[in-house]
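Peer 1: A structural model of the following input is requested.
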Amino acid sequence: MAEPQRFFFYGTLMACSEHPLARRLHRLLRSLGPGYLPGRLVALPDRKGWYPALTDGEGRVAGEVYVPRRGSLTPHELAALDRYEGCLRNARLRSDYWRATLGARLVARVGLQGADLRPRLAVQAYVWSGVLPRAAVPIEDGDFAAWLARTGARAYAGG
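Peer 2: Below you'll find the model as predicted:
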């Protein structure tokens, strides 16, 4: 089965990011809007700033859904994303993150009966692959950008 050509970013690859790869990436993508995935989010420290990790768990993780401006990303472009995320496509156990197909929902107005009426979209997202370090900080509301603003922490700026 082919991987979907929709992507869910929840951290340093979102359009609001100042990271050079994010800026290059968003010339290739357009946003479908804010969305969320089921899961739990933690912040991980690095000497070059903080970055988020999506893990299994209760809750919602906030982010944005993107599609390529042209048909699809090339294998070279996908490989650049995987390298940035530490995703070794043939070695999941040695990867920091794993690119997985998950179900995301775009943020919608609440319907008449209080239900979210938007369908679940198949997206590719990077999920934390290993054991979380002790220094991981839970982000209870699942929103990395809001966590950065609340705490004054600096987003990862490395390469």
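Peer 1: okay, CA-based contacts and neighbour counts for the rest of this
Peer 2: Noted.
Peer 1: helices of the chain, residue ranges please.
Peer 2: Here the chain has its helices, by DSSP state H, at 20-25, 75-85, 144-151.
Peer 1: now do the buried residues in the longest one.
Peer 2: Going back to what we said before, that points to helix 75-85. By neighbour count on 16 or more other Cα atoms under 10 Å, the buried set for helix 75-85 is 81-82, 85.
Peer 1: would JSON lines of those residues with distance to R24 be doable?
Peer 2: Converted to JSON lines, those look like this (distance: Cα to Cα, whole Å):
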{"residue": "L81", "distance to R24": "11"}
{"residue": "D82", "distance to R24": "15"}
{"residue": "E85", "distance to R24": "15"}
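Peer 1: this one next, for a side-by-side:
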Amino acid sequence: MPTKSPLSIAFAVNAEGWPDGLEAVAERAIREALKQSEAPVTGVAEVSVVLTDDAEQRELNSQWRGIDKSTNVLSFPQIEPLGPVEGLVGDITLALGTVQNEANDMGITLEAHFTHLVVHGFLHLLGYDHIEDEDAEEMEGLETEILASLGIADPYADD
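Peer 2: Below you'll find the model as predicted:
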């Protein structure tokens, strides 16, 4: 009898234009980030990933961060920072136009940039941040390791 995964991932597509197949990409990225972060999964847990457009993302960014513009990824954690992973872990939202434009500007595929942003957003759900330089180095280092294991080049190599 198959065992239930301790982490389920729910997807919602709130905007047209997102390519097919990104749900599997996001799931792989989240599972690898969870594995490499070594966050303790202490019970059944759920993450939601919402694929939206710039208008909805702008609304969310304005409402929750007080910044009246779209952004590539937002994370809404529901667990204690760097604590046990169980219950509703949180939500990750991504804005199609912004993600596409950034990928084009960087000369990388939408899938590669999307993967990076999902990993980045999920690490925020776990409690990682990049406000202080030391924390940014830790988070970016972990992102780079996770992405390398997924076959994605270091997004911070040119910084």
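Peer 1: now the TM-score, please.
Peer 2: TM-score for the superposed chains, counting by TM-score structural alignment, normalised by the length of the first structure: 0.28, backed by 77 aligned residues with a Cα RMSD of 5.1 Å.
Peer 1: same for the helix or strand harbouring L74 of the second structure, what does it pack against?
Peer 2: Using DSSP states H and E, L74 of the second structure maps to strand 73-77. Under the contact criterion of 3 or more Cα pairs under 8 Å, 6 or more residues apart in numbering; DSSP states H and E, strand 73-77 of the second structure touches strand 85-95, helix 110-126.
Peer 1: mean neighbour count for those - can I get that in JSON lines?
Peer 2: Shown next, in JSON lines, are those (neighbours: other Cα atoms under 10 Å):
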{"stretch": "strand 85-95", "mean neighbour count": "22"}
{"stretch": "helix 110-126", "mean neighbour count": "23"}
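Peer 1: closest to Q36 of the second structure out of those?
Peer 2: helix 110-126 (10.4 Å; Cα to Cα).
Peer 1: measure G57 of the first structure to V127 of the first structure for me?
Peer 2: 12 Å (Cα to Cα, to the nearest Å).
Peer 1: give me the more crowded residue out of those two.
Peer 2: Using other Cα atoms under 10 Å as the criterion, G57 of the first structure and V127 rank with V127 on top: 22 against 10.
Peer 1: just give me the neighbour total for W64 of the second structure.
Peer 2: 11.
Peer 1: quick one, the helix or strand hosting it and strand 73-77 angle?
Peer 2: Using DSSP H and E, the element containing W64 of the second structure is helix 54-65. Computed by axes from the mean of the first three to the mean of the last three Cα atoms, to 10 degrees, the angle separating helix 54-65 of the second structure from strand 73-77 equals 40 degrees.
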